[in-house]
Every structure is written in C-alpha cells, then in structure tokens.
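A.B. asks: my questions are about this predicted structure, shown below with the sequence.
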Amino acid sequence: MARRDARNWHDCSKMIGLLCLVASILIQHGVSGQRVKVEPEVLSYPGQTVNLRCAFTDATGIQLTMITWIYEPKEGERINIAVFHPSFDPSYPADSPVKGRVSFMPSAPNLASPSIQISNVRMTDEGKYICEYATYPSGNEQGITYLVMLAKPQNSASIVSVVAGTQPVVVARCESADGRPAAHITWVTAASGNDTTVSKTGTDDMVTVSSEYRMVPTPADNGKDLSCVVVHRTQVKPESFPLKLAVQYPPQVKIVGYDNNWYVGRTNVLLTCEATGNPTPVTTQWKTMSGEKPDTVVITENVLKVLKVDDAVNTTFVCEVKNRIGIGRDQVTVIVREPSVNPSNAGVVAGAVIGSLLALLLVAALIAVLVTRSRRQQLGYRANGGGDMKTRIFGAGKNGGGASSSSGVGGGNNNGPVYVYDESSSHQGLGEKNNHHQPLTIGGRPEVVASAPTAQDILLSNELDDAERRKFDELEAEERYDHFTGGAPILQLRPPHDQDDMIGDYMDDDMESQRDGSVISRTAVYV
C-alpha cells in the first residue's frame, strides 16, 4: 500500500514539474514580446518618408548585443535591410530592396532605440518589417510592424445611352483607377438590373477597379436615378456619383380632346397630339384615313382644330410623330351626331309647359268655384224668395206661400193633374211613375209638389231682369189656380195594384223637407 502511494506521489511530482516548465516558457515568451515595442501598422503614400520605431523597454538582467531589421514581403523570403552592433558601424546589406533609402535614426543609433526611416517609399515596399533584438541569456526577441502603402484612386462614373430593347446591355460604368488597396464599388438604383466588377493590377501594384451596370432597357427606365458609390481607405467617406439612365425609344403618341359628343353645328373643337420620346420628337403630321382633310379643319403643329362640325368630319384622324429612333402614331375615330337639345332651351320649354298646366288648373278651379256659388244662389232664391219659382212656374200664386199657407186665401188650385219627373230616366222628361202615388195633402188641401230644377228654372231665376219678372208675375196672376171653378184633373202615375196601401209608402219614400219648412215630393209636379 505504501509503495503504491509513493509511486502516485512520484507521478504527480513529474506532472507538476512539466506544467511549471510550460508556464515558465509561456511567461518568458510573453514578457519578451511585450519588451520590444513597435507600431503595429504604418500607413504611407508613394513618395513619402516613413518612420519605423522600435525600442526595448526593460533590459534589467538582460544584455542587448545586436539589432537587426528584417523585411518580409507578401510574397517572397525574408531579407535583412539594416544591422547595428555597438562595436561596429551600421550595416545595410547590398541585396536589400530599400538599399540607399533606409537608415537608422538618429544617425548615431543605440541599442535602446534602434528606429529606422525609409524615404521615397514605393508601393512595392509594402509588407512586414521586423525589429529583432539579440540578447543574452534570453536569446532573440522581436516586434513586427506592417507597412501599408496607400494610393488614393481616381474615381469616375458615366452613363451609357442605349436603345430600348429586349436584351441586357451596359447602361452605366464606374471606375476607381490606380488605387491602393483596391476600392469597393456598389450601385444604388430603382431600376432592375445587376452589376459586374473586375480589378486590374498595374504599375507599382496600383489597382484599378471597374464596374458595369447591365439591364434590359425600356422606355419607362429613361430618366431613372442611378448612382455609383466608391468606398476606399484613403477617403474620409464614400464618394457617390449620381446619374440618370438614358434610354432612347421611338415616340409614344396619344391623341386627347375627343369627348364622343361631336354634333353637327358644334364649333371650335380640338384634338391634341401628345408625344414623348428620346430623343425629343422633331416632326408631327396629321392625316385622315380617307386621305382628304375636311375644309373646316385647321392644323397648328400638334393641334387639330375643327371650326365647325359637319358630316365631313365624320372620319378617322391619325397623328404621326417622328424622331431619330423611329415613328409613333395614334388615331381617333370621330362620330358626328345629331344636334342635341340645348339644356337651357329645354328648361324654358319645360317651364312654359308646367306654367301652362298650372294656369289651366287655376282657371278650372275658379270656374268650379263660380259654378258652385251660382248653384247655391239658385237654391237660395227658390227656397227663400217671395214665392217658390217652381210653384210660380207651374201655376201657384205669388202670395200663396206654397204648402206653408195656413189660411188658404190666395192659395192655388191644387186639383190639377200631377206629373212625375223621373231623374233616372234617359229621356230626362216628364213621364208616368210606375208606383201608385197620391198628391200631398196638408191641412186638408192638396199641395203643389215641384220636381228637380230644370234648365228653364235656372234661366228664369238668373237671367230675367226685374221688368221681365213683373211681366211674368202679372201673367201668372191671371192664370192662378183659384180662378178656376173646377179643379183640373191631377195626373198621377200609380201602380195598378193595391192602390189603397200606396199612399203611406209613397209618402215615406218620396217626400223631402225644404229650407222654408215645407215638404214636397221629389217627383210629383203640377202642370
């Protein structure tokens, strides 16, 4: 058991020793790397002088013996370009690519600060520069500086004028020439296309970058914005070149002005030929399908004016526009219509018709009112006058008072024949009534019963003047019924059956009350 523990302890001791050795090596390497101080990167343009600084910051316990500057190009092997030993003068190897242009600074270098400078630098001088110290007992320690050669490029961009087509073509170019490092080119546009970019290395490793923008050009792309943007390390910000696409295309023509309401007699109507194209159209020509221009048509450049529309304008007008690329045309067919009614005249006519109708309605209403009033006056005269017109006409005395006389003095002879006025009869005259009727008796005497008013009644009541009325009254006085000694027979139309029961039914159905209090028959009259 003790042997096994001793063996494990021995293995752990060996592992710990190995780890300590590795740690010490890493620490020593890190310390040495930090003790040689250099600039990580130096930028320069061709023709300038650059300073490559180097220093050993802490030489405690270390003996510095020699300094060597080494140049390592991007492609190739390392080359010593400068060597300094305190016991000897500075040395610059003959095979150095910077021979004659490199030197220590100051002219009397020291081991603590062995910086160098390179004058009139070239693009080929770009690469890795190593400052290496030979020390004792640490060995060699170094620091690395990258020399980056810059060349500000010449940037440019241009548009390429193309003709509208169906195949992709180059519409713009952008170039960044003789730059170092290579520039980066991008395109910004709303047009649909893509770009291709190539780089070419020239003298002194200068790089030229060229980019082309390709697309299928259409007339709609003409004038669209297109920008080339160049990004380079020597520029504070990207450089932009705004461009506009130049797409050539034949004229696109459109005729405007026809409203489909050209009627005979209309004047001063216009057709305008609008055209766009690249290059700008130079000629405009109006034609007709028939080949003849109407006499009322006047043409001024792209405007066709019709002084007065007639049947000759009923044709197809064609407008042709030309430019260097081709010809564009448009046409419009005119349909001449019949003259339309002037809306203002139609309004006047409609107003006159409506006014006439209203006037007629007003006159008709006035006539109706007058007729109604006249009829009411006629009824009032017969009912409230000195004597009933029907009674007077058919033989009653003026002062008899009709059926309302209670004394019987001056009363008419009511024994005359009775006639019935049948209102429902198509003959509108006197006739025999089919039903049995008896004369109306009031106070033991038969009364005169008048029928509905006739045209004669109205004539006598409205159109006779006072003299004629007096003459009529005198004539009536001579023929009063009471002058007759014997009563005239009364004609009564009765049904042939059941005459005894007729009176009651007849009285109930035929009697009508009057305004003066009398009751008369609707159909029985005295002749």
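C.D. replies: Received it, and whenever you're ready, just let me know what you need.
A.B. asks: please count neighbours and contacts with C-alpha atoms only from this point.
C.D. replies: OK.
A.B. asks: all the helices of this structure, residue numbers only.
C.D. replies: With DSSP state H as the criterion, the chain has helices at 2-35, 343-384, 389-393, 455-463, 466-478, 502-510.
A.B. asks: tabulate these (JSON lines), appending mean neighbour count and distance to Lys99.
C.D. replies: Listed next are the helices of the chain as JSON lines, based on neighbours: other C-alpha atoms under 10 Å; distance: least, C-alpha to C-alpha, whole Å:
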{"stretch": "helix 2-35", "mean neighbour count": "12", "distance to Lys99": "28"}
{"stretch": "helix 343-384", "mean neighbour count": "12", "distance to Lys99": "104"}
{"stretch": "helix 389-393", "mean neighbour count": "21", "distance to Lys99": "162"}
{"stretch": "helix 455-463", "mean neighbour count": "13", "distance to Lys99": "154"}
{"stretch": "helix 466-478", "mean neighbour count": "13", "distance to Lys99": "162"}
{"stretch": "helix 502-510", "mean neighbour count": "13", "distance to Lys99": "159"}
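A.B. asks: below is structure B, check it against A:
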Amino acid sequence: MDGAASFCGSFCHNIPSICDSALLRVLLVTLSLLCADVEALQVIGGSVTVEQGSTAILSCYVIDTNDDLTQITWQRKTREKPHNDNFLTILPREGAQFVNGDDDRFKYIGNFNNKNGTLQLSNVALKDEGRYTCIFTLFPSGNQKTEIPLNLLVPPFTNIKDNLPTLGTEEVLFATCTAAGSKPPAEVRWLTGALRDKMRTTTNSTQYDNGTTTTVSSLFGLPMREINGHQVQCVISSDSLTKEETLPFNIQIYFSPTEVNIRVITEDSFECVTEANPNANFTWSR
C-alpha cells in the first residue's frame, strides 16, 4: 500500500503501551476505520487480448472508496517502448493530456467523477503489445494502481506452392504449405487420405523479433503417375483464427509424352493421341 495505507499498516500493528489513554484509544479507532477503508479499496483492471488492427478497451477503475481523486496516470512498457513510460495524465478540469507526443489512437472513455480511467486504443499494432499501468492518485490513500497486459493475435497469411515435380523413381517435394506471420504460432498439417502411406511431411518454424512466427509444412513422396490428380488438403489452425483454414491441393506429376499414336477416324480424318502433363501441344506435318 502507498500513502495512508502504509501508515495504517504500521500504526495499527505497532501501538505502544500508552495507547491505554482515552485520547489515543479514540485515535486508534479512527485509524482502524481508515485502515479498513484502504483494505476495501480496489483498482479493477484485467488482461486484454485483441486481434491486430482492431480496438482494445483498457478498462481501469476504482471501487469501494470515498477518497478524493486528484489525478489518473497511465504508464506503458511495450515492444516499441521497452522502458516504463508515462504517456497520459487525466486531470479533473483539463481532462486527458499526452505527456510525450500525441497518439490519436488513444481515447479516454472513462469518467473522472466515477473514478474510471478506462482508455480505448484503436488500430492496435504489434508495437503496442505490452503492459499498461493505471495509477489513481487518491487522498488520503495515496497512489493506487493495477497492471493491464495487452496481448495481440495476428492471423497468418496462408498459401500453397506447387514444386512442379516430374515423373521419377526417387522421392521429391510435391508442395509446401505456409502460414506466415502468425501470433501465436499456427499449426500446419496435411490430410492425404488414401495416399497417407505414400506421403511424408516435415514442418519447420521461424520466429521473428516482432513476436510472429512463420510455419512451413512440406509434402514429400514418389512422383508416380497413379497419384497424379489426387487431391490433398493443408489444414491451418491457430488461436488467431476463428476457425481452421483448409487449402485444397491437387497433386500434379509433370511428364512429357512418352508414346504418340495416330488413329484413323474416317477416310479423310486422323487423330493424334498421347498422354502428358501438362497437356501436349500438337504439330502436324506431311
């Protein structure tokens, strides 16, 4: 406890023997009531988690006290400002005032008379993530405060990249599925169905200084003609996504024509037939 709270704590537990006098007994009763009031006082806050780009409400208010409020101070310790920084004060007449430069994304939406210091922060960015401290200057209790952690969720950018494998007898990379820039890290997995015994996967993650993570899952197998055209799925899940994201992928095994046949359709028409992926281009000559 600050201010009167500290005084109450020491006085109420360390009364000398002269407290037997009537005057000091009255003083003791008065200070005991003050101690009880300070102990009942609470600063209400709480952790806040929002998605990047949305609006965060940093709720902070005092309950169970009749003390006079003289000032509300906001401090922050964030990715952008790693040292504790006083950035906003709220006074009964002047209202909200920035200390070191304005930031229009912050808006005071509390009520000073109700001892409510709540802030609104719009367009939240990764640089804003950190711990915010709400300090109420009360008389006679002194400074009372609470910390409000602000956590961000960042949905990943997702895609599948075809590695363009060609027909062969050795294992190759078919495709990579990427969940980039996610916070917290995303889980990436493949659903291969009937091909599960013919496929294997690997997953790697890279974490960046801004707290985001890129996860890449790779799909491997033998590039056989019989699996050409089969569909598999890449499934991406994360606390930053409202639901799992599923990306379908058709396995393509690329091969050139190996056999060409000419069929007679009628007496004056012919058909050239071959198999290739992608489809072959035909040139006739005579």
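C.D. replies: Yep, that arrived. Values in this document were obtained by computation on a predicted structure and should not be read as measured data.
A.B. asks: for Val160 of the first structure, find the nearest of the helices of the first structure.
C.D. replies: Nearest to Val160 of the first structure, of all the helices of the first structure, is helix 2-35, at 56.7 Å by C-alpha to C-alpha.
A.B. asks: in a markdown table, list the helices of the first structure along with distance to Gln235 of the first structure.
C.D. replies: Formatted as a markdown table, those follow (distance: least, C-alpha to C-alpha, whole Å):
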| stretch | distance to Gln235 of the first structure |
| --- | --- |
| helix 2-35 | 33 |
| helix 343-384 | 74 |
| helix 389-393 | 131 |
| helix 455-463 | 123 |
| helix 466-478 | 131 |
| helix 502-510 | 129 |
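A.B. asks: closest to Arg233 of the first structure out of those helices?
C.D. replies: Evaluated over the helices of the first structure, closeness to Arg233 of the first structure peaks at helix 2-35, with 29.5 Å, by C-alpha to C-alpha.
A.B. asks: for the closest one, packing partners?
C.D. replies: strand 139-149 (3 or more C-alpha pairs under 8 Å, 6 or more residues apart in numbering; DSSP states H and E).
A.B. asks: what sits up against the strand it packs on?
C.D. replies: Strand 139-149 of the first structure has contacts (C-alpha atoms under 8 Å, 6 or more residues apart in numbering) with 32-33, 36-46, 52, 54, 122-123, 125-135, 180-181.
A.B. asks: for the helices of the first structure, which one sits closest to Ile255 of the first structure?
C.D. replies: Nearest to Ile255 of the first structure among the helices of the first structure is helix 343-384 (28.8 Å), distances taken as C-alpha to C-alpha.
A.B. asks: returning to what we had before: nearest to Ser210 of the first structure, out of the helices of the first structure?
C.D. replies: helix 2-35 (42.9 Å).
A.B. asks: next, count neighbours for Arg324 of the first structure.
C.D. replies: 15 (other C-alpha atoms under 10 Å).
A.B. asks: how about it: what's its closest non-neighbour residue?
C.D. replies: Sequence neighbours aside, Pro279 is the residue nearest to Arg324 of the first structure in space, at 6.8 Å (criterion: C-alpha to C-alpha, 6 or more residues apart in numbering).
A.B. asks: ok, now how distant is that neighbour from Ala246 of the first structure?
C.D. replies: Distance, Pro279 of the first structure to Ala246 of the first structure, by C-alpha to C-alpha, to the nearest Å: 10 Å.
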